[in-house]
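A.B. asks: With the input below, show me the fold.
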Amino acid sequence: MLTEATVRSAKPAPKAYKRFDEKGMFLFVTPTGSRLWRLKYRIHGKEKLLALGSYPEVSLKRAREKRDDARSLIADGIDPAAKKRAEREATADTLAVIADEYIELRREHMSARTLSKARWILDDWLLKYLGSRPIATIKAADILSVCRRLESRGKLETAHRTRALAGRVLRYAVATGRLERDPTADLRGALAPVTVRHHSAITDPQQIGELLRAIDEYQGQPATAAALRLAPLVFVRPGELRAAEWSEFDLDKAEWRIPGARMKMGEPHIVPLSTQAVEVLRKLQAITGDGKFLFPSLRSAARCISDNTINAALRRLGYSKEQMVGHGFRSMASTCLNEQGWHPDLIELQLAHAERNKVRAAYNRAERLAERRKMMQGWSDYLEGLKASGQVVDINTGKRCA
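C.D. replies: A predicted model of the protein is given here:
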């Protein structure tokens, strides 16, 4: 049997050697001076070796305790080495590890805003409560518990987003062979429904004309004024507008190409520019064209204007958040274009909404740019008519309606 003294005095030799204790345990001394505890055992007719740690981190007393624990497992027909390996693999496949893998895989296909939201949901909610859990142990009730915390704070939409993101991560685990099935499928109907809130928007032609005239009289910062004038002409999402970069524009071709990294759906988007939009942009180019952003922040040209700049400008013009918001220019265009008889597919394509039918989406992107150019010019002419006289103009013919 070994003693602390004999273990402590074990010195390296030119060749590795063993110092035996009892019940199959021995100290393995390497030429580099490492002193490693090992247990030799037999199970299911095979001889195996189990690592018990190294000295002095694991003392002789502790090594014997680990040996006895292993022998108890062997007596029950459990291979301690296989059990240790399974536990190590389970620890490696935690929700946090797999979630990080999933985010890295999707990073190039997410806009910065979408990525930020996903990380917030993961870090502040899912991983905060479940991150250290092995993926195979996570049940539907665990995800529901996190969502209930959000519901209790009135964050119903975030609760649904959390369930959806958890599902995507867990399905990735299924696809990579680390989980049998996605348990979030069992949560359908378990969360409180979200009341759909539409963005406030002005859609009445006479009121649109009044809004456009008010925008023309805006007395704030020139870049903000340009953003207000451009917003109804291009009707992109507010985040896509405020972070627009001059490198994305070809004014000679009257075209704005937004890279997929900045789009909600992760796909590049083309915005045909009307003559009115190009005019706004050429005037703005003389002011901010030397920088990166069309609409730089007043505090630093290295950043664009904030999320709230357009909404704050609308408030200065006297429009409350119940009347009009920056996102409302999209609803305005969608409503009016549909009422004017433009094909719904054309409108949805220009709004950059997701097309569920991939074949149809490919056709739309490839074949309908010319039609969209015509629609965008007609839309700007329509707005110009409303602004000029308050009269409604037929968007297809350009003639004033009686």
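A.B. asks: alpha carbons only for contacts and neighbour counts from here, please
C.D. replies: Will do.
A.B. asks: can I assume Gly326 is in contact with Asn311?
C.D. replies: Yes: in this structure, Gly326 is within contact of Asn311 by C-alpha atoms under 8 Å, at 5.6 Å.
A.B. asks: Of these two, which one has the most company?
C.D. replies: Gly326 (28 against 20; other C-alpha atoms under 10 Å).
A.B. asks: Find the nearest non-adjacent residue to Thr275, please.
C.D. replies: On the basis of C-alpha to C-alpha, 6 or more residues apart in numbering, the spatially nearest residue to Thr275 that is not a chain neighbour turns out to be Gln377, at 7.2 Å.
A.B. asks: To check against the first, give me the structure of this:
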Amino acid sequence: AIALQADTYERTFETVAREWIVSNAHWSEYYTNQVTSYLEKDVFPRIGKLPISSIRAPHLRPIIKDVAARGAKTVAILIRQWCGQIFSYAAAQGLCEFDPAALLKGLVKRPQVRHNPPLTWAEIPDFLNRVDNEGGYQTTVLALKLMALTYVRTVELRKASWEEFDLDNAMWSIPSERMKMRRPHLVPLSRQAVAALRELHALTGGGKVLFPSYRKPGQVMSATTLNQALKRMGYGGRFSSHGFRSTATTILGLLGYPEKRVDLQLAHSKKSKDSSRAPYDHTKFVESRKVIMQDWADILDSLQAGKPVEGVTKAFGPMSKRRTALLRVIERE
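C.D. replies: Predicted structure coming up:
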């Protein structure tokens, strides 16, 4: 019992917190760095050296309140949640008996999240034309086009390497360690996406990554580059690079495309009933997803060319020849 007390006393909050971070090996590198950075900045300097068993709610309250006071309410809420998970991890090892962070739930009210809305039908033609004319460096223009054509997450495109692409077979294979849900993801490439990638390859194909940083050799394009380009184009505050995903979801939904296939292509996190199938979900319905991705690229071309909504609906809607072709592929899957 004395040995256990000594071990418990020596295990500081910071020591246990770092063990907890290591234990979450399924996290993405980005998320791991985010958690570590905030704990190192806001939590460890205040309570890191205290034995974890000695920490109470009054220790945590000022930390959370101070973070919220600087305008980072979402971060304050995350810190409370992370601390709660750290105490749960410690309790499972017999290092503490309760979670003081649980007493502070609701201390900071969650701010209303203002998601940048998707582009509307009417906004897409002007947007695509402005990308061509006002997008900046050609690599930035091509990045924005590829975001629109593939509707992947921004970080998935920014950090992409050429070895992930098979342009001859029009397929992009994103490894699990680069995905938010830590599962590999397949992105069928439309003819337009392949053309953009071949153009990009002539510019950056001599290196490892698609979008190297011009200012920092050895690094990739920064997270702000695309949003800064959108801001210059006049879309600051009302559309972000992440908005391509909601734009595709909205328009494909309005045209009646199968939600399950679109969700798979978005790589949304939906719990699989059969967990043994989860690692292979990225291969499901690939043939029909190829058709949808080509349809999506052709829809964007049609809108950019000025085709009215009625014409696009007729060409790609539920009663179109394109939809009949898609349904035939789905029947075979």
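A.B. asks: quick revisit: state the helix or strand in which the alignment partner in structure 2 of the residue nearest to Thr275 of structure 1 lies.
C.D. replies: The alignment partner of Gln377 of structure 1 in structure 2, by TM-score structural alignment, is Gln294. Assigned by DSSP states H and E, Gln294 of structure 2 belongs to helix 286-304.
A.B. asks: same check, this time on Ile347 of structure 1
C.D. replies: Element membership for Ile347 of structure 1, per DSSP H and E: helix 344-350.
A.B. asks: That helix vs structure 2 - mean distance after superposition?
C.D. replies: Its aligned residues in structure 2 lie a mean 2.6 Å from helix 344-350 of structure 1 after superposition (mean C-alpha distance after the TM-score superposition for structure 1).
A.B. asks: Tell me the helices and strands packed up against that helix.
C.D. replies: On a contact count with 3 or more C-alpha pairs under 8 Å, 6 or more residues apart in numbering; DSSP states H and E, helix 344-350 of structure 1 meets helix 328-339, helix 358-367, helix 369-389.
A.B. asks: could I get these as TSV with distance to Thr195 of structure 1?
C.D. replies: Listed next are those as TSV, based on distance: least, C-alpha to C-alpha, whole Å:
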stretch	distance to Thr195 of structure 1
helix 328-339	18
helix 358-367	29
helix 369-389	31
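A.B. asks: Let me know the helix or strand that Ile121 of structure 1 is in.
C.D. replies: Going by DSSP H and E, Ile121 of structure 1 is in helix 112-121.
A.B. asks: That helix corresponds to what range in structure 2?
C.D. replies: Going by TM-score structural alignment: helix 112-121 of structure 1 matches residues 29-38.
A.B. asks: can you give me how far that stretch is from the chain middle?
C.D. replies: Computed by C-alpha atoms, centre = their mean, to the nearest Å, the chain-centroid distance of stretch 29-38 of structure 2 equals 14 Å.
A.B. asks: again with stretch 329-345 of structure 1
C.D. replies: Taking C-alpha atoms, centre = their mean, one finds the center of stretch 329-345 of structure 1 at 29 Å from the center of the full chain.
A.B. asks: now swap in stretch 100-113 of structure 2 and tell me
C.D. replies: 24 Å.
A.B. asks: Is there a neighbour count for Trp121 of structure 2? I'd like the number.
C.D. replies: The local packing of Trp121 of structure 2 (other C-alpha under 10 Å) involves 14 other residues.
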